[in-house]
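Enquirer: sequence? don't have it. structure:
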């Protein structure tokens, strides 16, 4: 099975909302719909894919503020993140005030995800990697067959996620990247929560925070 990825930047934070499409079944999952729902729906409609679920990497407002409204619009369920992310999802009203977003209500997903769970998009299977550090319940979605990972705010091209928020942990973040993500292979391309795509190999070689040169 092959996975097609459409990246739709949303919110003033230019967050990468990803539409994952199983090319065999034309079924889709929307990852991290943080806002700008009309923009996401337009991209989805132009793709011709049939939405079947929403996946969340973590509970920061730019990644999940649009999830409930979009789930209702599409009549789909929300899966993820890890249950430790209830800490942030419960604070969505406070986050919306702090960052100047439209009012967002607290919610829980239809299904929490654990490390090494498997979620499906059509016939494509994604392995869940619990990668705390940026937030306590952050997860990554990994397709071994497509050599692709959706990593949220864990890792960026040339950088890593912030750990100065409540319940952030720098050591946990580095451990997740170097212990769980890099071992998947240098050839794994990834979509970060912000900015351009990269590969684990490029980051191992060049990333000043978690690359091999720093260790």
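Expert: That came in fine, so what should we check first? Since the model is a prediction, treat every value here as computed from it, not as a measurement.
Enquirer: only C-alpha atoms from now on, for both contacts and neighbour counts.
Expert: Noted.
Enquirer: where along the protein do the strands fall?
Expert: Listed from the start of the chain, the chain has strands (DSSP state E) covering 3-10, 15-22, 27-31, 50-55, 77-79, 118-121, 124-130, 139-143, 148-152, 155-156, 159-160, 189-192, 198-199.
Enquirer: next, the angle from the third one to strand 139-143.
Expert: With axes from the mean of the first three to the mean of the last three Cα atoms, to 10 degrees defining the directions, strand 27-31 sits at 150 degrees from strand 139-143.
Enquirer: now the first one
Expert: Computed with the same axes, to 10 degrees, the direction of strand 3-10 lies at 150 degrees from that of strand 139-143.
Enquirer: do you know how far residue 101 is from residue 46?
Expert: 27 Å (Cα to Cα, to the nearest Å).
Enquirer: below is an additional structure, to be compared with the one above:
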């Protein structure tokens, strides 16, 4: 079974976890959520000595997608994700950036993703689940054999994503978490869009937003 090497690069004033995933068997990589600080991301890629095959987006907020167009231009690779529900966000990244004070470019993915799709790089396959609520088009990427996933801003250690931003909905977010994430194995490790890693089991036990 191919293994994944992971490098997390906090970017933008929001300290968003841009994640570089490297297939150890092939040296091929994917960059997840390059929100900004593209020179920093490119230096981190060079340090992995990997060859990037694609860019993956979990959702359309500026701190996750604002640097995707620049990175695609620099590397000549396609962008996959998020779900089409976030097109309105990706079409307005430059406008959003003016509010947040860091540069962004509008971006159109080469492939929109939906529930049940797969994305791949090297010998690695990630299953896609559509998890709306934080944004309409949020997706998560799951590798069952390695018990590893990336959940964007849907779920955090001891917290959940915001649902009060344009297109967000609290009831939808909770339904996504309960049906798409809490059904994963307790040992499943996840990387969130911000903050530390956790496991599904730890969140079931400790996350105050998930206690019945």
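Expert: On my side now, so go ahead. None of the values given here were measured: they were computed from a predicted structure.
Enquirer: rewinding a little: residue 101 and residue 46 of the first structure - which one has more neighbours?
Expert: For the pair residue 101 of the first structure and residue 46, the greater number of neighbours falls to residue 101 (18 against 9), based on other Cα atoms under 10 Å.
Enquirer: which residues touch the closest residue to residue 207 of the second structure other than its chain neighbours?
Expert: Using Cα to Cα, 6 or more residues apart in numbering and skipping residues adjacent in sequence, the residue nearest residue 207 of the second structure is residue 158, 4.1 Å away. When contacts are counted by Cα atoms under 8 Å, 6 or more residues apart in numbering, residue 158 of the second structure touches 203, 206, 207, 208, 209.
Enquirer: ok, residue 172 of the first structure next?
Expert: Contact criterion Cα under 8 Å, 6+ apart gives 131, 132, 133 as the residues in contact with residue 172 of the first structure.
Enquirer: look at residue 38 of the first structure and say how many residues are nearby.
Expert: Neighbouring residues of residue 38 of the first structure were enumerated by other Cα under 10 Å; the total is 10.
Enquirer: and it, how far from residue 70 of the first structure?
Expert: Distance of residue 38 of the first structure to residue 70 of the first structure, computed by Cα to Cα: 9 Å.
Enquirer: how much space separates residue 185 of the first structure from residue 23 of the first structure?
Expert: According to Cα to Cα, residue 185 of the first structure and residue 23 of the first structure sit 24 Å apart.
Enquirer: meant to ask about residue 50 of the first structure
Expert: Taken as Cα to Cα, the span from residue 50 of the first structure to residue 23 of the first structure is 11 Å.
Enquirer: count of neighbours near the nearest residue in space to residue 72 of the second structure that is not next to it in sequence?
Expert: On the basis of Cα to Cα, 6+ apart, the spatially nearest residue to residue 72 of the second structure that is not a chain neighbour turns out to be residue 78, at 6.6 Å. Other residues within reach of residue 78 of the second structure by the criterion other Cα under 10 Å amount to 18.
Enquirer: likewise residue 167 of the first structure?
Expert: In terms of burial, residue 167 of the first structure registers 15 neighbours under the definition other Cα under 10 Å.
Enquirer: can you check residue 164 of the first structure too?
Expert: Other residues within reach of residue 164 of the first structure, judged by other Cα under 10 Å, total 12.
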